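> okay, sequence plus prediction incoming.
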Amino acid sequence: MTVRNIGIIMNGVSGRMGTNQHLIRSILAIRQQGGVTLPDGDVVMPDPILVGRQASKMQALAEKHGLTRWSTDLDACLADPYNEIYFDSQTTAHRADAIKRAIAAGKHIYCEKPTASDLAGSLELARLARQAGVKNGVVQDKLFLPGLLKLKRLVDSGFFGHILSVRMEFGYWVYEGDWQAGQRPSWNYRKEDGGGIIVDMFAHWRYVLGHLFGEVKSVSCLAATHIPRRWDEKGEPYECTADDSAYATFELEGGIIVQANSSWTVRVDRDDLLTVTVDGTEGSAVAGLRECKTQHRVNTPKPVWNPDIPNPFSFREMWETVPDNQTFDNAFKVQWEMFLRHVAADAPFSWDLLEGAKGTQLADLALQSWQERRWIDVPTLSL
């Protein structure tokens, strides 16, 4: 067995998601487990270098986690042949330019989504990567959540029969920041900085729907900025220019209808922050981030509408839990391991920059639907 070290430029991992999911729970966890085993038995070991604009922040983050490699000079990191992979989890507005520089330097690309601020920018990245011959991937973490893996298991088994409809509820109340600090960065609520729940979340919904149920054929969306004023990380008030809630309907191939509500202005009264309800001719299911429950047609109750008597049914008790049947690892870590095998051993990896562009496309079309107040067809993307 031989161990191959792969230098990874990690740009923008000082933020909440970058630190927790990509650095600590993915790359550092992979290092602690002894690397990633390749098909031939060899091991690839990720060796990160943390990159950001503030030297003190990068140094502190590196030292906190026992790392020695950090920098504020992205170009120097890109010029070092030891660093084979460039990873980007910066804010959306800064991502595309840095990825272009990394492609020009011959680095393999792995990045968060959305990959760019609009479809043209996302497609440009996909074309540049293909022309340069570099391997590339986009984070699509929700595919590897236990709840959605169980839901995929049900779909593949034919449990639902003919799938009729899907309802997705996502979101939670994000504090305005005046009397209690908000849970999300203030740029999320400024359109000029790449913010907005459509830009943020519809990239997720595109790959979730496509992977589980079928490609999106058309979209109708209404959005809103329900909270017009918030307070930033310094306690200063600012005007919100981006949408904080979106109410969408998608038509999928095969005639499946999807209703998807996404909101940072909703208080949660459901089993999880994300719930996906699927109804089919043979059965139904409700999946959250980790759990999934089902109701087959033979176990379906027969309610009759009668508002004059108390409801005689305990509806939530009439569902069965889908068992784990396996050990589930962190969703981000699972995809990181797959991408490392892709780079080091040419293992298959489906979620490239073109797939990422599909998410940007859906967000763009949803914004257009909102502005024009009409249904928009979703064209097939190709390079």
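Yep, that arrived.

> when you work out contacts or count neighbours from here on, use the C-alpha atoms and nothing else.
Noted.

> out of everything not next to it in sequence, what's closest to residue 82?
Take residue 82 and drop its neighbours on the chain: the residue closest to it by CA to CA, 6 or more residues apart in numbering is residue 7, 5.6 Å away.

> outside of the helix or strand hosting that neighbour itself, list whatever touches it.
Residue 7 belongs to strand 3-11 when elements are defined using DSSP states H and E. Strand 3-11 is contacted by residues 42-52, 77-78, 82-90 when judged by CA atoms under 8 Å, 6 or more residues apart in numbering.

> the same query, at a cut-off of 7 Å, please.
42-52, 82-90 (CA atoms under 7 Å, 6 or more residues apart in numbering).

> for stretch 45-58, same thing?
Residues contacting stretch 45-58 (CA under 7 Å, 6+ apart): 3-12, 27, 31, 35-36, 69-72, 74.

> next structured bit after whatever helix or strand residue 357 lives in?
Using DSSP H and E, the element containing residue 357 is helix 353-372. Using DSSP H and E, the helix or strand that follows helix 353-372 in sequence is strand 376-377.

> so which elements touch that next one?
strand 216-224 (3 or more CA pairs under 7 Å, 6 or more residues apart in numbering; DSSP states H and E).

> quick one: the strand it packs on to helix 353-372, angle?
50 degrees (axes from the mean of the first three to the mean of the last three CA atoms, to 10 degrees).

> which SSE is immediately downstream of strand 216-224?
strand 229-231.

> ok, and what's touching that next one?
176-178, 237-240.

> the residue lying farthest from the centre of the chain: what secondary structure?
Distance from the C-alpha centroid of the chain peaks at residue 308, with 44.9 Å (CA atoms, centre = their mean). Classification of residue 308 using DSSP: H, G, I helix; E, B strand; the rest coil returns coil.

> and here's the other structure:
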Amino acid sequence: MARTTLGIVMNGVTGRMGYRQHLVRSILALREQGGLQLADGRVLWPEPVLVGRNADKLEALATRHGLEHFTTDLSAALADPANQIYFDAQLTPLREAAVQQAIAAGKHIYVEKPTASSLAGALELARSADAAGVKHGVVQDKLFLPGLLKLKRLVDAGFFGRILSVRGEFGYWVFEGDWQSAQRPSWNYRSADGGGIVLDMFPHWQYVLEHIIAPVRSVYAQIATHIPERWDELGKPYQATADDAAYGVFELDGGIVAQINSSWAVRVHREELVEFQIDGTHGSAVAGLRECRFQSRAGTPKPVWNPDIPNTEPFRAQWQQVPDNGEFDNGFKLQWERFLQYVADERPDAAFAHDLWAGAKGVQLAELGLASAAEGRRIAVPELGRGA
């Protein structure tokens, strides 16, 4: 069985997301299963080249996982013809220049979102990649979560009838860092470092809404920095200059209204850290990371509001579980597999839907969301076609 080695320059793997989800649970997981089996009989063997700014951290990671290749010299890694893909999970302000450098070196591009700090930058990356003739993709992992896959199954089956509305709740309490360490890096709360929950989460909501329900046509957002002072990784206090909560209302095609709250200053009183509810004329469903529950029109109870007597309706018990009907792998790994198949010409006539143009739509929504919050008004989302 022929094995094809594919060098992947992985920049930013010393960070939480780059390390856990992309290196360990995706690329190393593929190696542990013997590589990626292609339809033509070949086995694709990913060979990661770890890149970052801290040589000691890179060496420690390479030693821990038995990897040979690591460097702080991005130019050298890109100059090696064995390396065909560039992956970027750096801080957002560092991404654009590094991706442009990789495009100029003729590498295929796969990046975390947001793809750039501004829509102009995101569009320029997409144009540059197309002009260079390289293949490109952006991480849109939430589409591959079991709960949302089940939700999409209901949508595709026509379960909801006419969809009326969507409600989303995301977030959890991120400790300030003084008496308990924070669960997220301090750069998330500094706007100069690319922080802010709008820039982080609105790109997610854009592709979730578009791919599962309908494209976004307008946005109204209210943002806040609820916790103005936090403590960094060294225990030093700093001023939080980025938004840590965003309350968005999105109008979708067909008049569907979506309301999504995103917050790092909320305590969880729901089944999972993120939940979406779709209500339609024929039924409703609530999906989290893994589970999805539904209630049909015929199975909907008829409650009556009466504040003078205790509630006797077991509302949660009146919903049914959507069955798994299959095995679910890690969402990041699944998308990595699809991108690697795309690069390997597994399906040469099929475009990769989650490309840099799709990533630009997410940056656009974040930018418009911030403008809406600043101006206190609803803003239309213009169509963003390829080559825009």
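Received it, and whenever you're ready, just let me know what you need. Nothing here was measured: the structure is a model prediction, and the numbers come from that model.

> ok, back up a step: among the contacts of strand 229-231 of the first structure, name the ones in strands.
237-239 (DSSP state E).

> show me which of these are buried.
Neighbour-count burial (16 or more other CA atoms under 10 Å) is assigned to none of these.

> tell me the one of the residues you listed nearest residue 166 of the first structure?
Set against residue 166 of the first structure, the nearest of these by CA to CA is residue 239 (34.5 Å).

> ok, that closest one touching residue 225?
No - assessed by CA atoms under 7 Å, residue 239 of the first structure is found out of contact with residue 225, at 10.4 Å.

> residue 103 of the second structure - nearest residue in space that isn't next to it in sequence?
Using CA to CA, 6+ apart, the nearest residue to residue 103 of the second structure is residue 129, at 6.0 Å.

> surely the one you found meets residue 102?
No - at 9.4 Å, residue 129 of the second structure and residue 102 do not qualify as touching, with contact defined as CA under 7 Å.

> hang on, the earlier thing: give the burial count for the residue nearest to residue 82 of the first structure, as a bare number.
Number of residues near residue 7 of the first structure (other CA atoms under 10 Å) recorded here: 20.

> distance check, it against residue 146 of the first structure.
30 Å (CA to CA, to the nearest Å).

> and what of residue 201 of the first structure?
Distance from residue 201 of the first structure to residue 146 of the first structure, by CA to CA: 19 Å.

> these two: who's more crowded?
Between residue 201 of the first structure and residue 146, residue 146 has the larger neighbour count (other CA under 10 Å), namely 23 against 20.

> need the contact list for the more buried one.
289-291, 328.

> buried ones among the residues you listed?
289, 291.

> please enumerate the helices of the first structure.
For the first structure, the helices defined by DSSP state H occupy 16-17, 29-32, 55-64, 74-79, 92-104, 119-132, 146-157, 197-212, 331-345, 353-372.

> what's the burial count for residue 350 of the second structure?
9.

> list the contacts for it?
Per CA under 7 Å, 6+ apart, neighbours of residue 350 of the second structure: none.

> what is the end-to-end distance of stretch 268-288 of the second structure?
13 Å.

> then stretch 341-360 of the first structure?
End-to-end distance (CA to CA), stretch 341-360 of the first structure: 26 Å.

> what does stretch 336-356 of the first structure give?
By CA to CA, one end of stretch 336-356 of the first structure lies 16 Å from the other end.

> try stretch 140-154 of the second structure
Terminal-residue distance, stretch 140-154 of the second structure (CA to CA): 20 Å.

> what do you get for stretch 36-48 of the second structure?
OK, stretch 36-48 of the second structure end separation, CA to CA: 14 Å.

> cool, and stretch 131-140 of the first structure?
End to end - CA to CA - stretch 131-140 of the first structure spans 23 Å.

> about what we covered before: take the contacts of strand 229-231 of the first structure and lay them out in JSON lines including distance to residue 189 of the first structure.
Compiled in JSON lines, these are given as follows (distance: CA to CA, whole Å):
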{"residue": "176", "distance to residue 189 of the first structure": "10"}
{"residue": "177", "distance to residue 189 of the first structure": "12"}
{"residue": "178", "distance to residue 189 of the first structure": "15"}
{"residue": "237", "distance to residue 189 of the first structure": "12"}
{"residue": "238", "distance to residue 189 of the first structure": "9"}
{"residue": "239", "distance to residue 189 of the first structure": "8"}
{"residue": "240", "distance to residue 189 of the first structure": "5"}
